[in-house]
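Engineer: sequence first, predicted coordinates after that:
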Amino acid sequence: MPELPEVETIKQTLQHLIQGKTITNVHVHWPKIVQHPDDISEFQTLLKHQTIQQMRRRGKVLLFDLTDVVLVSHLRMEGKYGVFERDEPITPHTHVIFEFDDHTDLRYNDVRKFGTMHVYAKGTEEVNKPLSQLAKDPLEAAFEPDPVVEKIQKSKRAIKNILLDQTVMSGLGNIYVDETLFLAHVHPLTKGCDLSTKQVDDVLKAAITTLQDAVTQGGTTIRSYVNSQGQMGMFQQQLQVYGQDGKPCSNCRSAIEKIKVNGRGTHYCPTCQIQI
């Protein structure tokens, strides 16, 4: 699943490719992707003749700011966007096509069909799903760490599960939670309420560092992720624990271990990350 760094990279590449273009037509080949409005023809009408002004992101969610409306797109597991000339062949699993006034297309491709799209009037997107259910992410200018620290220290859940909870802090998935906890020297099964304020601060600082580094590297390509120009991410070359089970820790040379935390594969160093 694309996490914050991948969605940020997609946002940056898409903004370069489509900013200022006007949508002239919209084709929807898999209606279930459209969650709001309920009527597909209304979805198409709302987007026609709208000019893309800028791209934004909240956590793992992509936002297209248009003239009068906002398109909110959650890529879920395998969603991806690409810009094509109108006469280029349409690849399998292309479910939504936005035609532009310059005879190019923005095409949404999703093998798993788990992605969602919502269109709202400008200014109402924050109070509607999915944004209304998302906390701020740690790379947002408006991010406030104190409420996150409080939520973590009040929770009896494992810190891994807390960091995956998008209502606490959005943007992190399995890859970056494992990397964050390794950098902060915190065991993934440690309960939030057992962490000191300094340890929680270390976790948040590690999350910011990890996410910023991953954005710089264009994200992480484990299976199929590519940005909107078809380029792979490179952060997988810097992974310290995720997917490294059995390999020596870069700090202490102990073997990286893999366990299940709430059903999620979780990687950590048993020496550097001691459970409290």
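Structural biologist: Alright, I've got the coordinates. Numbering: from 1, shown residues only.
Engineer: C-alpha only now, for contacts and for neighbours.
Structural biologist: Will do.
Engineer: just checking, Val261 touches Lys160?
Structural biologist: Yes. Between Val261 and Lys160 there is a contact under Cα atoms under 8 Å: 7.4 Å.
Engineer: helices along the stretch 1-150 of the chain, start to end?
Structural biologist: Listed in chain order, the helices found in the stretch 1-150 of the chain under DSSP state H, counting those that start in this stretch are 4-18, 40-47, 145-154.
Engineer: so which of those gets nearest Cys249?
Structural biologist: If you check each of the helices of the stretch 1-150 of the chain against Cys249 by Cα to Cα, helix 4-18 wins as the nearest, at 23.8 Å.
Engineer: now find how far off-centre that closest one is within its chain.
Structural biologist: How far helix 4-18 lies from its chain's middle: 11 Å, per Cα atoms, centre = their mean, to the nearest Å.
Engineer: and that helix, what does it pack against?
Structural biologist: Identification of packing neighbours for helix 4-18 by 3 or more Cα pairs under 8 Å, 6 or more residues apart in numbering; DSSP states H and E yields strand 54-58, strand 61-65, helix 197-216.
Engineer: comparison target, given below:
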Amino acid sequence: MPELPEVETTKNGIAPHILNKTISAIEIRQPQLRWPIPAEVSEKLPNQTVRDVTRRGKYIGVHTDAGTLIIHLGMSGSLYFVEPNTPPLFHDHVDIHFGAQSPVLRYTDPRRFGAMMWQEGNWTDHELLNHLGPEPLTQAFNVDYLYAKTRGRKQAIKQFIMDSKVVVGVGNIYANEALFMAGIRPTRAAGNISKARLAVFVEKIKLVLAAAIEQGGTTLRDFIGGDGKPGYFKQELKVYGRAEQPCRVCQTPLKEIRQGQRSTVYCVQCQK
């Protein structure tokens, strides 16, 4: 599933090619994604100029004067460019056209868990976004904030940090990695972690996300960035996907468990 670095990479990949371009047409071949694509998308986007492309959590906002097209990549969605008149494949559900001579922005989604929604006015007022926590790479996400949020919480720290109401974009891959880098066992109760250890955890979350963005995200199965290239951060993973392999620090075989139906991999020696 594309996580924050993959979504940021996609946004950065498509933005230079669509900024200040006028949308000539929207071609929707499959209107039923995770939710039906609202009629406003096909009614209001044509003839609008793209003023900005931004990200909030795992959502991409394509902003026009009429409103914002909100895109979520779901489990297997991706955005990429094709030449005009390129025949669509079976899972290519939406094309955004920018004139007869311009490349077409194509949305493909084999599992159809992604979404395209519409919002007029402030796009973060949309019901999918208005409850989201702070962005992890901003100053709003800091140790004072996280310490206050964790007090009294018995939930395991890994599941806690993956809650988008607490902080956005710390998905399964990067939660595993940041916890390892901070030396925190993923099963430890969030409320039982000291402020000093949480300060390290916040630092490592920021570090691992920034590094993944720098390298274009993590390609595991379906993800391809908006520039059509895979992400290379998989080569840097220290624990995720490495169950039973030796810890890169102490050589102890890494342990894998399930938390909230997600794979958790950690080192029983390095993480306490």
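Structural biologist: Sure, I can see it. Predicted, not measured: the structure shown is a model, and the values here were computed from it.
Engineer: next, the TM-score between them, please.
Structural biologist: Once superposed, the chains reach a TM-score of 0.94 (TM-score structural alignment, normalised by the length of structure 2), with 271 aligned residues with a Cα RMSD of 1.7 Å.
Engineer: just to revisit the earlier point, overlap in contacts, Val261 and Lys160 of structure 1.
Structural biologist: Applying Cα atoms under 8 Å, 6 or more residues apart in numbering, one finds that Val261 of structure 1 and Lys160 are jointly contacted by 188-189.
Engineer: neighbours of the aligned residue in structure 1 for Gln48 of structure 2, how many?
Structural biologist: Aligned by TM-score structural alignment, Gln48 of structure 2 pairs with Gln50 of structure 1. Under the neighbour criterion other Cα atoms under 10 Å, Gln50 of structure 1 is assigned a count of 21.
Engineer: measure Gln50 of structure 1 to Asn25 of structure 1 for me?
Structural biologist: Summarising the geometry, the distance separating Gln50 of structure 1 from Asn25 of structure 1, computed by Cα to Cα, to the nearest Å, is 10 Å.
Engineer: buried deepest among the helices and strands packed on helix 4-18 of structure 1, which one?
Structural biologist: strand 61-65 (a mean of 21; mean count of other Cα atoms under 10 Å).
Engineer: mean deviation of that strand from structure 2?
Structural biologist: Strand 61-65 of structure 1 differs from its equivalent in structure 2 by a mean of 1.2 Å after superposition (mean Cα distance after the TM-score superposition for structure 1).
Engineer: that strand packs against which elements?
Structural biologist: helix 4-18, strand 54-58, strand 69-74.
Engineer: need the counterpart of Gly191 of structure 2 in structure 1.
Structural biologist: So Gly191 of structure 2 corresponds to Cys193, using TM-score structural alignment.
Engineer: check for me that that match belongs to a helix.
Structural biologist: Yes. Note on Cys193 of structure 1: a helix contains this position according to DSSP: H, G, I helix; E, B strand; the rest coil.
Engineer: to which residue of structure 2 is Gln212 of structure 1 aligned?
Structural biologist: Taking TM-score structural alignment, Gln212 of structure 1 has Ala210 as its aligned residue in structure 2.
Engineer: and what of Ser224 of structure 1?
Structural biologist: Using TM-score structural alignment, the partner of Ser224 of structure 1 in structure 2 is Asp222.
Engineer: tell me who's in contact with that match.
Structural biologist: 1, 76-77.
Engineer: please repeat the previous calculation with a cut-off of 6 Å.
Structural biologist: Each residue near Asp222 of structure 2 by Cα atoms under 6 Å, 6 or more residues apart in numbering is listed here: Ser76.
Engineer: that older thread, okay, Val261 and Lys160 of structure 1: which has more neighbours?
Structural biologist: Between Val261 of structure 1 and Lys160, counting by other Cα under 10 Å, Lys160 is the more crowded of the two (25 against 15).
Engineer: show me what the more buried one aligns to in structure 2.
Structural biologist: With TM-score structural alignment as the criterion, Lys160 of structure 1 matches Lys158.
Engineer: my guess is that match contacts Pro186. True?
Structural biologist: Yes. Counting by Cα atoms under 6 Å, a contact exists between Lys158 of structure 2 and Pro186, whose distance comes to 5.0 Å.
Engineer: buried ones in stretch 261-273 of structure 1, by neighbour count?
Structural biologist: By neighbour count, with 16 or more other Cα atoms under 10 Å as the criterion, the buried positions of stretch 261-273 of structure 1 are 266-273.
Engineer: same check on stretch 16-31 of structure 1?
Structural biologist: 18-19, 21-26, 28.
Engineer: what residues does it touch?
Structural biologist: Taking Cα under 6 Å, 6+ apart as the rule, stretch 16-31 of structure 1 contacts 44, 48-54, 95-101.
Engineer: now Thr10 of structure 2: closest residue in space that isn't a chain neighbour?
Structural biologist: Taking Cα to Cα, 6 or more residues apart in numbering as the measure, Thr10 of structure 2 lies nearest to Gly226, with 4.1 Å between them; neighbours along the chain are not counted.
Engineer: for Gln261 of structure 2, see how far away the one you found is.
Structural biologist: 29 Å.
Engineer: and Ile23 of structure 2, by the same measure?
Structural biologist: Ile23 of structure 2 sits at a distance of 41 Å from Gln261 of structure 2 (criterion: Cα to Cα).
Engineer: which SS class is the match of Ser224 of structure 1?
Structural biologist: Secondary structure of Asp222 of structure 2, reduced to three states by three-state DSSP: coil.
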